[in-house]
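Peer 1: could you look at this predicted model? Sequence included:
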Amino acid sequence: MFNRHVTRRAAEYPHYIAIERLSAPKTQDESGEELSADGYWETLAEGWAKIEPVSGRDYFQNLQVQSALTHKVELRTFVDGVTPRDRVSFGNRTFNIAAIINPEERGRQLELMCSEQQ
């Protein structure tokens, strides 16, 4: 759970999200047997946020129409250590983090500019 300074009213943050980090894959289990080389996503932090669409566009790729939608995820509190390699999970939706903004450089809030995975 986000646990730093609360700077705004809870009603302004209606979305319960998780920030997830890809863990390094284990290559062997306790008995020494080889495991899958894929990592897994583990929860770094979770709490209330506000998710807002910022921009969207359609484009052609491989003879198909694709959509790109950018969102701003505003966290009610500051979370240390978030990087663009992490992701935001909200229900069955996943957002890749493109940029991290610390408004006013005060360490009280966090804004994540994200693109939604299709």
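Peer 2: That came through, no problem.
Peer 1: going forward, measure contacts between C-alpha atoms and count neighbours the same way
Peer 2: Fine.
Peer 1: check which helices and strands the host helix or strand of residue 57 is in contact with.
Peer 2: According to DSSP states H and E, residue 57 maps onto strand 40-61. Strand 40-61 sits against strand 15-23, strand 64-75, with contacts defined as 3 or more C-alpha pairs under 8 Å, 6 or more residues apart in numbering; DSSP states H and E.
Peer 1: neighbouring contacts of that strand?
Peer 2: 1-2, 10, 12-25, 65-76, 79 (C-alpha atoms under 8 Å, 6 or more residues apart in numbering).
Peer 1: comparison target below:
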Amino acid sequence: MTILVNRLDKRVKVYRPPGPEETDEYGEPLNVPIEVCNIWAAIEPLQGREYFAAMQVNAEVTTRIRIRYREGVDRTMFVKHKGLEFEILYTINPKFENKEIQLMCKERQ
């Protein structure tokens, strides 16, 4: 676990879209994303062999974001870091150990 902790050097926020039943204080439907968590992460642009391997699965994957395992993080969410937004395309729970989640993402423009 020490190796994972040392790599988590970026503070990121994970957001989810509002549900249809969620409303603001005036009873109007929410149209802004809802912050799920503010956590430490490792942001790793894919390059070389990793990038080409990811392209075989999903041609748009450009970045891997590693976080500690957290229940409920899924591909309907997105991540923000210093003005950058990353759309989560899929998640990986290595060896199903519930120690970390790898968020395979593409950067939003």
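Peer 2: All right, it came through fine. None of these values were measured; they are calculated from a predicted model.
Peer 1: TM value for the aligned chains?
Peer 2: The TM-score (TM-score structural alignment, normalised by the length of structure 2) is 0.75; 95 aligned residues with a C-alpha RMSD of 2.3 Å.
Peer 1: on that earlier part again, give me the buried positions along the strand holding residue 57 of structure 1.
Peer 2: 44-51 (16 or more other C-alpha atoms under 10 Å).
Peer 1: in TSV: the helices and strands packed on strand 40-61 of structure 1, plus mean neighbour count and distance to residue 102 of structure 1.
Peer 2: Shown next, in TSV, are those (neighbours: other C-alpha atoms under 10 Å; distance: least, C-alpha to C-alpha, whole Å):
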stretch	mean neighbour count	distance to residue 102 of structure 1
strand 15-23	18	16
strand 64-75	17	10
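Peer 1: as CSV, these with distance to residue 95 of structure 1 would be great.
Peer 2: Listed next are these as CSV, based on distance: least, C-alpha to C-alpha, whole Å:
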stretch, distance to residue 95 of structure 1
strand 15-23, 10
strand 64-75, 8
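Peer 1: indicate which one of those strands is closest to residue 84 of structure 1.
Peer 2: strand 15-23 (9.8 Å; C-alpha to C-alpha).
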